[in-house]
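Colleague: Here is my input; please provide its structure:
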Amino acid sequence: MENVSKNWIPTVAYIVLLLSIVAMYSQNVAAMSAQQQLQADISYLNHKLKAVKTDDMKLAEQANKIETLQKSLDEANNIIETLNTEKQTLLKGAENLTGSTEITPPATEATPPAVTPAQ
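Modeller: Predicted coordinates for the structure are as follows:
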C-alpha cells in the first residue's frame, strides 16, 4: 500500500501538467481567434478610413471650386459696381450738357420718299 500511495503523486502531477498544457493551448487558440478578429476589424476600419479620406478629398475639391466661384462672383460684382459708377458719371455729364438725364437715341436719317413710277 505504501508503494501505491507514493505512485499517485507523480500521476497527479502528470495530470495537472496535462491539464495546464490543455488550458494554455485553449488560451492560445482563443488568443489566435481574437487576433484574427482584430486583424479583420483593422482591415475593415482601414477600408472605411480610405473611403473617408476620399470623401474628404472630394469635399476639399468642392470647397476649392466654391472658393473660385466666390472670387469670380466678387470680381463680377466689382465690375458691375464700376460700371454703375461710370454710368452715374456719364448720366451726370449728360445732364450737365443737356439738362436731362434722359438718354435718347441719335436721330436717324430721314428715308427718301418712295419713287413712284411715271405713268
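Colleague: CA atoms for contacts and neighbours, from now on please.
Modeller: Fine.
Colleague: could you say what helices and strands the host helix or strand of residue 18 packs with?
Modeller: Assigned by DSSP states H and E, residue 18 belongs to helix 2-98. Under the contact definition 3 or more Cα pairs under 8 Å, 6 or more residues apart in numbering; DSSP states H and E, helix 2-98 sits against no other helix or strand.
Colleague: ok, residue 68 to residue 98 distance?
Modeller: From residue 68 across to residue 98, the span is 44 Å (Cα to Cα, to the nearest Å).
Colleague: Same question for residue 71.
Modeller: 40 Å.
Colleague: now the helix holding residue 18, how far from the centre of its chain.
Modeller: 13 Å (Cα atoms, centre = their mean, to the nearest Å).
Colleague: Give me the neighbour count for residue 74.
Modeller: Using other Cα atoms under 10 Å, residue 74 is surrounded by 12 other residues.
Colleague: What lies in contact with stretch 90-101?
Modeller: Taking contacts as Cα atoms under 8 Å, 6 or more residues apart in numbering, no residue outside stretch 90-101 touches it.
Colleague: How far off centre is that stretch?
Modeller: Using Cα atoms, centre = their mean, the distance between the centre of stretch 90-101 and that of its chain works out at 53 Å.
Colleague: One more, so I can put them side by side:
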Amino acid sequence: MNDQILIQSIISIFTVFASGFFSFLLTLYKIRSENKTKSNEFEIKNRELEQRLTELEKSQRHEIDKLTAEYELLKSSKSDDMQNEMLGKFFSGELDFSRLAKSIDGLSQLNNKVKNLK
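Modeller: From the prediction side, this is the model:
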C-alpha cells in the first residue's frame, strides 16, 4: 500500500513537473520568436533609415556641388567684368596708372609712419 502511494505521489509530481516544464519551454520559445521578429523588424527599419540617409546625403551633396559651381561662375563673371571695366577706364583715360602708382607710394609711406609710431 505504501508503495502504491509512493508511486502515485511520484506520478503526480512528475505530471505537474512535466506540464510546468512543457509550459516553460513553450513560453521560452514564444519569447524567443517574438524577440527574433522584433529584431528583424528593427533590422529592416534600420536598413530603410540608412538608405534614406544615403539618399539625403547624395541629394544634399548634389545641391552643394550645384551651389559651388554657381558661385565659381558668378565669381569668374564678376572678375571678368571688373577686368573689362578697368581696361575700359584705362583706354578711355579715366584710369591713370601714374596717379595710381603715386597713391601706392603714398600708402606705403603712410604704412611706414604707422609702423614707426608703434
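Colleague: What does the superposition give as a TM-score?
Modeller: Here the TM-score for the pair of chains, by TM-score structural alignment, normalised by the length of the second structure, is 0.68; 95 aligned residues with a Cα RMSD of 2.2 Å.
Colleague: Could you find the counterpart of residue 42 of the first structure in the second structure?
Modeller: Aligned by TM-score structural alignment, residue 42 of the first structure pairs with residue 43 of the second structure.
Colleague: any idea how far residue 90 of the first structure is from the residue nearest in space to the middle of the first structure?
Modeller: Taking Cα atoms, centre = their mean, the centroid of the first structure lies closest to residue 59, which sits 1.3 Å from it. Taking Cα to Cα as the measure, residue 59 of the first structure falls 46 Å from residue 90 of the first structure.
Colleague: can you tell me which residue in the first structure aligns to residue 53 of the second structure?
Modeller: Match for residue 53 of the second structure (TM-score structural alignment): residue 52.
Colleague: Give the burial count for its match, as a bare number.
Modeller: Count around residue 52 of the first structure with other Cα under 10 Å applied: 12.
Colleague: Check residue 94 of the first structure too.
Modeller: Around residue 94 of the first structure there are 15 residues (other Cα under 10 Å).
Colleague: could you measure it against residue 78 of the first structure, distance?
Modeller: Taking Cα to Cα, one finds residue 94 of the first structure at 24 Å from residue 78 of the first structure.
Colleague: Please apply the same query to residue 87 of the first structure.
Modeller: 14 Å.
Colleague: With residue 34 of the first structure instead?
Modeller: 64 Å.
Colleague: swap in residue 86 of the first structure?
Modeller: 12 Å.
Colleague: what's the answer for residue 9 of the first structure, then?
Modeller: Applying Cα to Cα, the value for residue 9 of the first structure to residue 78 of the first structure is 100 Å.
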